[in-house]
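Student: The following block contains a protein sequence and its predicted model.
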Amino acid sequence: MAQPQHVVPKYAHTPGLTRVAYSADGRYLISVGANRLIRKFLVDSPDDEPINTEYHEKDITGIATSKTHFATCSEDGTASLFAVETSEVENMLMRQSMPFRDVTFSNDGQWIALAGDDTTVKLVNTKDITRTLSLTGHRQGVKHVSFHPNGALVTTASFDGTLRVFSISSEEPELVKTFDGLAASIKDELDEASIKVAWHPDGRVFATQNKTRDVITINRSTWEPERSFANGHMGAINDYAWSPNGAYLATAGSDAKILIWDTKSQNIVNKFNYRNIICVVWHPTKNEISFTSNMGQLYTIPGVVPEKLDMPFGKSIYPAPLINDPDAGGAVSSVKPGARGPIAMVPDEFDDDISNVDDLEEVQREWIEDDDGAGYIPDLVPDTDSFSDSPRKRPYGLASDDLASNKRRFVTVMKGMQHEAFQPGSTPFINQRRYLAMTSIGYIWTVDQYEYNTVTVNFFDREKHREYHFTDHFRYDKACLTDDAALFAANDEDRAGSRLFFRSHGGLTDSWDLSFPNETIASIALSKTSVVVCSSKGYVRVFNLHGSPLRLYRQSSNPVVCCASHDDFLMVVRNQGDGSGKLMYTLENVKHDETLQKNDVVDIPYGATLRSLFFSEEGDPCIFDSEGVLLILMHWRQPLQAKWVPLLDTQAMGRDNPDESFWPLGVFENKFNCIILKGGEKNPSIPLPISSEIEIKLPVYSALSTKSSEHDSAQQKDATDSMKLEERYLQESVLLQLYKDGVLASCGGDESLMDDDQRDELSRRELAIDKLVLQLLQVLCRRGGYDGKAYGLVKMIHKDNALRAASKIALRYEMTSLAEKINREIEKRLEEEE
């Protein structure tokens, strides 16, 4: 993979953000940068002096071109339209108080999209700048904006990592799809990493950078991941661009590499070494790229695709990389840039072969076979003929020597769908500061001092514990906190090993440390009785609080995502490993070496991510997902009986601020302890905001359904009151069952061994539930409810005294038949007791 001789750059601008774009005909190369200059270079005469234009008052942040014009945007909050040939300004498109960050044309040149620190993206018509559209709903500023090739869709990428797809085919833009958690967040405007949406020229997929720093493609039809251009860069990717014919993808990384990828195979066909690259573009008709650096340099490299692979530029468009694609063998028909509606992309030579759609789908299902051990997953692509002796069919256009590489790409795609490992309660670095751990007890945070870190341990109850700090030369990146001690872990990439450090709050007397050569630590957990370490080799090590090993076993090969512990109980969450993006968990008692739940599924929606894993104050496993739902695990001590129950849906609480999000700290009986994040923030800031307690509310009904109004009729208010009481009943029943499970577990399952305090607490909770049922019964009787539902409520009562009270309520509202049924129920229970 030989690369051309190193190119001498043009020093087009002063150091800082530098962007570049070709004119649509490829005659000009236009760059903008931090010195507020617009410079237009003649491509065929690179030695000629460029034409300079001074217009903006602050740094220029974006450049885009159409057939006849180019547009720029700036930190001064202005965006303007210029004629390509004369470089003269024709219109100031828009002015705002906040900086613009990106500008782009629709393919037909009729619209310009502008994105910036304002949370609203503006669309301006180039013929009539009074015609504008607004794309709203962003929680933070928008760094990137792009048009679909047919001009009907606009995609945006916010600083918080959220991607949004808007339809502008009607007068009012419509939000079509939101991708939350697919891409990494952008720290600030100085962060050079890109999460832009780059549409393939045929419009069937777009490329973006995911959290694992790989470029992946998303299917336009299903909005699901398709292919992955993985394992090329060692750091963040600063820019990526499709070649005009769609056959290649160029990526520029912070690791000082520019890679040229083959679209069909996702293999690297060429690479170049240049530092600080932040923008890369393809020539519209030539095998050539240009790129800029943050030092203001401009480079142009011809012949980036080796001659033996070079496909004609500017003619046919080669198909986007789809997993099941009949067009994978050749170029598709040319796409007209301004065309609206569906795009036909079937090669002429296949017309006779695909007349039967069902046959085509069968062929696409059958061709994959794990004959080279590359990791074919049956659940992802079903093998409908696994017992047939007939030779395998292949998809159209796929040569036999491509089978192995295609199957390996399935493994790459599945790796891209896996959840990243994380330490519950930790945050990324912001301004050289980050939280290592955060619980209901306190929090641990660290400051990067360049040569070392400083770690501080804070407690919410300052009378019980005093805060302390220490100098950290190992740069710990994981931590856990309990009432008694703190646990730290660090991975040393240079030495290919990791370190574990246990420190008692009382001082260094009871502290200890361990090293694990040739292993990295994926997640750690700490409880009152044990220390847990999950490593990259799948090992789970359990130590006591003095550093002596208690257990050692190996999980399945699926990577660990996180773990948590409480007393003697340990929960480990792993990727399911079949490419589905699902998570599984194992829950065990490490003291008795007893597995309680094994390889059960963590119930979070597809596309969502796990944000936190912890145990409640009463010792029940809890999770919090990216959808803002808090769930608790019921019946987890009984094999095959565990189920996830949603305790709170923070998005359905009916709060007025849609930009709020929640950072979990813990669960105490019927309270959710959390940090409320404002303004679309994803992580708590330093210093830590004041924590809040939110009452648990099972999402039985929507917040709108249970919201009463002074204008409601008496019947409507009764119905609303009933729904509120039913929600409270179900909530208290769940909490009662959790408490009862815990008490019975402590008594070995024998109720007769419960002590007086436990019996009193159980009785108190049952009585509280009975009161709710009686209130429900009274509302139903007042409304003249039917006996069937009323008697169903009676069956939910625990105490005999409450049953007698229910009989009185029925008689009060002259429901004699119901009263008779209640009396028979009382007699039946008395007989059972005797």
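Tutor: Thanks, I have it.
Student: from here on, contacts and neighbour counts on C-alpha atoms
Tutor: Fine.
Student: What is the neighbour count of Y468?
Tutor: By the criterion of other CA atoms under 10 Å, Y468 has 13 neighbours.
Student: T446 versus that one, what's the distance?
Tutor: Taking CA to CA, to the nearest Å as the measure, Y468 falls 12 Å from T446.
Student: Then Q716?
Tutor: Taken as CA to CA, the span from Q716 to T446 is 54 Å.
Student: what about those two, which has more around it?
Tutor: T446 (24 against 13).
Student: isn't the more buried one right up against F429?
Tutor: No: counting by CA atoms under 8 Å, T446 stays clear of F429, with 9.0 Å between them.
Student: and for the two, which residues touch both?
Tutor: Counting by CA atoms under 8 Å, 6 or more residues apart in numbering, the contacts common to T446 and F429 are Y435.
Student: for the top helix by length along the chain, which positions count as buried?
Tutor: Longest helix in the chain by number of residues, with DSSP state H as the criterion: helix 714-746. For helix 714-746, a neighbour-count test (16 or more other CA atoms under 10 Å) marks 717-736, 738-744 as buried.
Student: K678: what's it in contact with?
Tutor: K678 touches D659, E660, S661, counting by CA under 8 Å, 6+ apart.
Student: Mind doing that once more with 6 Å?
Tutor: By CA atoms under 6 Å, 6 or more residues apart in numbering, the contact set of K678 is E660.
Student: and if you look at L613?
Tutor: P424, C622, I623.
Student: ok, now how distant is the closest residue to it other than its chain neighbours from L249?
Tutor: Leaving aside its sequence neighbours, L613 sits nearest to I623 (CA to CA, 6 or more residues apart in numbering; 4.7 Å). Applying CA to CA, the value for I623 to L249 is 39 Å.
Student: Structure two is appended below for comparative analysis:
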Amino acid sequence: MPDAQIRFAHSDGPTFVTYTPDGKYLFTAGQNRSLRKFTHGSPDEPDIIDQEPDHGFNTGISANNETLFISSEDGLVESYSVRTASNYKLLTRFSLAARDVAVTPDGHWVAACGDDINVKVINTHDTTKHMILRHHSKPIKHLTFDPSGSLLACSSVDGIIYIYSLTTETPDLLHKVTGAIPEIDVDSEISTRAVWHPDGRAFVVGQNNMDIAVISRQDWGVKKLFAGGHSSDITALAWSKNGGFLASGDSKGNVIIWESKNQNIISKNHYEGGITSISWHPADNVITYGTNQGTVYIQPEPLSSDHEKTLKLHLQPAPGFLPVGADFVRLERRNERKEARPNRQEKTSVDDILAQLEGDEDDWLEDDDGAGYGERNENGKRAAGGLSLGVPSIKRHAYGSWSPDIHEPMQPGSTPWRGDRKYLFLSLIGFAWTVDQKTHNTVTVEFYDQEQYRNFHFTDPLLYDKAVLNENGSLFCSPPGRGNPALLFYREHETWGIRHEWKTRLPDGEEVVSIALSNAYIVACTSNGYIRIYSLYGVPVKVYRQKHAPVVSCTSWRDYVMILGNGPVTADGRAQLTYTIENIRRGEVIQSNDVVAIPDKATLKNLFFSDDGNPMVYTSDGVLLVLQHWRSPGQAQWVPILDTAHLDRRIGGKKEESYWPVAVAQDKFSCIILKGGEKYPYFPRPLLSEFEFRVPVSNPPDEDQAKNDPIAKLEESYVRESVLVSLAEDLVENTRAEEHEKMDVVRRNVSIDKILLQMLALECKDEEKQSKCLEIVGLMRQTRTLEMAIKVAVKYDRHALAEKIEEMRNQMEED
């Protein structure tokens, strides 16, 4: 092994080192109120970033490719530009010393801790957005994010590791790991940092007996031990980029490199001064160490040529775990995934355009006019064509050729890729998301009801790209990979009993377009136009081909499935969006290839059944539609039950926002509010908001108008309640309705009559509106209400009206 390069970077005291993820730069921080920026592989002296003269000693360092983050003893948490080594920014300040700082892999959030007890998690783009972690009673010394950025391990000075989930606006404390790390002082150089393995399934910590424990994420217990290597306190730990090796340093300057697979020591070296920080280069066979004497050791070739081969392999499994998808870790697959990710910053030259035109006359198109044909779909592929779903291209073809404008496939409840992660499913039950780890994905599922359901997380070598959750289980599907067909995976929710799961592979060349899960059936719509239906235990129930193709999406409830497809092309070249509803158990088609009523310029954002089983769609113009009378063939109508553009909070341009649809339950629209120009929810998961239904009968009045003209509000209430009562009546007539569902019909009818009585009382004040009053009375549903209407007419001296109402009451009694 060559001699290490020694850099006297800082004055005596703990020195902290880190490479940027791309490996271009090495940053160091120490006790002399300045930072050093080394260019990897360059013999030049480092750039110096001077800090304020009264700046406290630095205590922590973290970096991504754009920004460097520093914590210090004077309580400051700061950031600097990696490229220019400037653009200083104060992220937050503690009243006491700050002890550590960590940034999420995507760079959106920074966590900082200190002697103030609480941990702060700050948004790097908007520091006014932050989260506070308060479940611990002693100061936190070390912080580390897992590879997905969704979990934060906080090592407290009292010997407890607190594991937080940051997927919600209010962070959840998932677990407290006790007995794994020693108790230390806040200024101790002993490391109790939980260092996550790159595959995210475990982390390592130094223990009291100088061994290194592997803590499994499955049960937070000790999985393996790196034992017998150190005879003094462990002060630093770091995994190689692929997790194949672990480097550990101690207070006497000893550095050991371990092989992860069998926990064997492969090298042991000594450096002057206690080791306080270790950083592996992301690509090269180089490690850098910081010491408590202010020196930095850059060690080339710490691994022999034999072991260097392992360093260049794909992601290695955490100790004690099986390999993570070795069959999927190929250069071709990585390139394929890389191409599938949008890169808005790439530029295209004239030569590039000409070269592309020679190969494919359509691929040169860019979405420079916002028409959408240059965007990528949720699979990361160009939405305007080139899909491996058997979907005809809708791009603007060169040389005047034409093809119809079709509706692209979509999976209800999912978002497109943003950076390295996407939501697979969002609902009122819970949510699932996946993180791209380059060689594999990691999938996490969390539930709102933590008492009834258990969260779970797994390493995903199959690259699942769609999911559905309900009260019974979770359904996932993966696209076909090289040599691997598409796969469906169903898993019952884990309680405290036996958990059932099954998998099935689709025929070669067939890809899943959309999946649905009810409490009775599993539905998969495929690129071949097939609708494949399974029981919850994996029994194939039915396979047929949808009449209108390509298929767009599907959703299900109980025995019903609704499937959307591309129908006939209209005069403007746009394919109609059609739907079919079938009762699977009875084999009965209820609605066949009817049209989904959405405007020409709008697109489908989500579709789902409400909690009481009514089909709903939400469109890009912000309108929620319910399918009324859908159980009666040929009678179904799409009724707007809410127009979010007319919400009170948006009248007069009060708020610039849009809404991500999630579900409809208890006559309320549940959604995620997206501020500004955001199109999709991101992490941490925002809180759900609820809006009452409001049918767009007329322009919604403001508060002053409502006081002067209350009739408009009553008219809207009447139309809305009429729609809801018809849905409730259909449910009672066509299903084995429960008692509360029958009572709901009675309650809604009473509510409608009450609204009509209020309208009658207001209109009776105007003598010229006697005809309208009579129409209002004609809408009443109960004789008792007609009797009360007669009293209202008499009260306002409308005796002729009272006589006509009396005639109507008598006729109703006779009928």
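Tutor: Nice, I can see it. Given the structure is predicted, the values throughout are model-derived calculations rather than measurements.
Student: TM value for the aligned chains?
Tutor: TM-score for the superposed chains, counting by TM-score structural alignment, normalised by the length of structure 2: 0.51, backed by 453 aligned residues with a CA RMSD of 3.7 Å.
Student: What helix or strand is the residue nearest to C73 of structure 1 when sequence neighbours are not counted located in?
Tutor: Closest residue to C73 of structure 1 apart from its sequence neighbours, by CA to CA, 6+ apart: A79 at 4.2 Å. Secondary-structure element containing A79 of structure 1, defined by DSSP states H and E: strand 78-83.
Student: In structure 2, which residues correspond to the helix or strand just after that strand?
Tutor: Next helix or strand after strand 78-83 of structure 1 toward the C-terminus (DSSP H and E): strand 89-95. Aligned by TM-score structural alignment, strand 89-95 of structure 1 falls on no residue of structure 2.
Student: buried sites along strand 89-95 of structure 1?
Tutor: So for strand 89-95 of structure 1, counting by 16+ other CA under 10 Å, buried means V89, N91, L93, M94.
Student: Would you format these as JSON lines with distance to F410 of structure 1 included?
Tutor: Converted to JSON lines, the buried residues of strand 89-95 of structure 1 look like this (distance: CA to CA, whole Å):
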{"residue": "V89", "distance to F410 of structure 1": "49"}
{"residue": "N91", "distance to F410 of structure 1": "49"}
{"residue": "L93", "distance to F410 of structure 1": "45"}
{"residue": "M94", "distance to F410 of structure 1": "46"}
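Student: and of those residues, the nearest to I51 of structure 1?
Tutor: V89 (13.6 Å; CA to CA).
Student: residue contacts, the residue nearest to C73 of structure 1?
Tutor: T72, C73, L93, M94.
Student: please redo it, this time with the cut-off set to 7 Å
Tutor: T72, C73, M92, L93, M94, R95 (CA atoms under 7 Å, 6 or more residues apart in numbering).
Student: Can you name the two of the residues you listed that sit furthest apart?
Tutor: Farthest pair in the contacts of A79 of structure 1, by CA to CA: T72 and R95, 12.1 Å.
Student: Pull the number of nearby residues for the aligned residue in structure 2 for E660 of structure 1.
Tutor: Using TM-score structural alignment, the partner of E660 of structure 1 in structure 2 is E657. Neighbours of E657 of structure 2 under the rule other CA under 10 Å: 17.
Student: Do I have it right that E657 of structure 2 meets Y680?
Tutor: No: the pair E657 of structure 2 / Y680 is not scored as a contact, 11.5 Å apart, by CA atoms under 7 Å.
Student: Roughly how far does the counterpart of T504 of structure 2 in structure 1 sit from F501 of structure 1?
Tutor: Structural alignment (TM-score structural alignment) places T504 of structure 2 against L514 in structure 1. Distance of L514 of structure 1 to F501 of structure 1, given as CA to CA: 7 Å.
Student: So which of those two has more stuff around it?
Tutor: Each of L514 of structure 1 and F501 has its neighbours counted (other CA under 10 Å); F501 has more, 17 against 12.
Student: what helix or strand is the corresponding residue of structure 2 for S807 of structure 1 on?
Tutor: Applying TM-score structural alignment, one finds that S807 of structure 1 aligns to I790 in structure 2. Using DSSP H and E, I790 of structure 2 maps to helix 783-795.
Student: still on that earlier bit, so which of the contacts of L613 of structure 1 comes closest to D755 of structure 1?
Tutor: C622 (27.4 Å).
Student: Can you find the partner of the closest one in structure 2?
Tutor: That one, C622 of structure 1, aligns with M616 by TM-score structural alignment.
Student: mind listing the helices in structure 2 by residue range?
Tutor: With DSSP H as the criterion, structure 2 has helices spanning 305-311, 331-340, 350-359, 703-708, 711-734, 739-763, 770-778, 783-795, 799-814.
Student: would you list these in CSV and tack on distance to L687 of structure 2?
Tutor: Below are the helices of structure 2 laid out as CSV (distance: least, CA to CA, whole Å):
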stretch, distance to L687 of structure 2
helix 305-311, 42
helix 331-340, 30
helix 350-359, 44
helix 703-708, 28
helix 711-734, 27
helix 739-763, 29
helix 770-778, 42
helix 783-795, 43
helix 799-814, 50
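Student: so which of the ones you listed comes closest to K438 of structure 2?
Tutor: Checking these against K438 of structure 2 by CA to CA gives helix 331-340 as the closest, at 6.7 Å.
Student: for the closest one, the distance to its chain's centre please.
Tutor: Between the centre of helix 331-340 of structure 2 and the centre of its chain there are 22 Å (CA atoms, centre = their mean, to the nearest Å).
Student: Having no further points to raise, I will conclude here.
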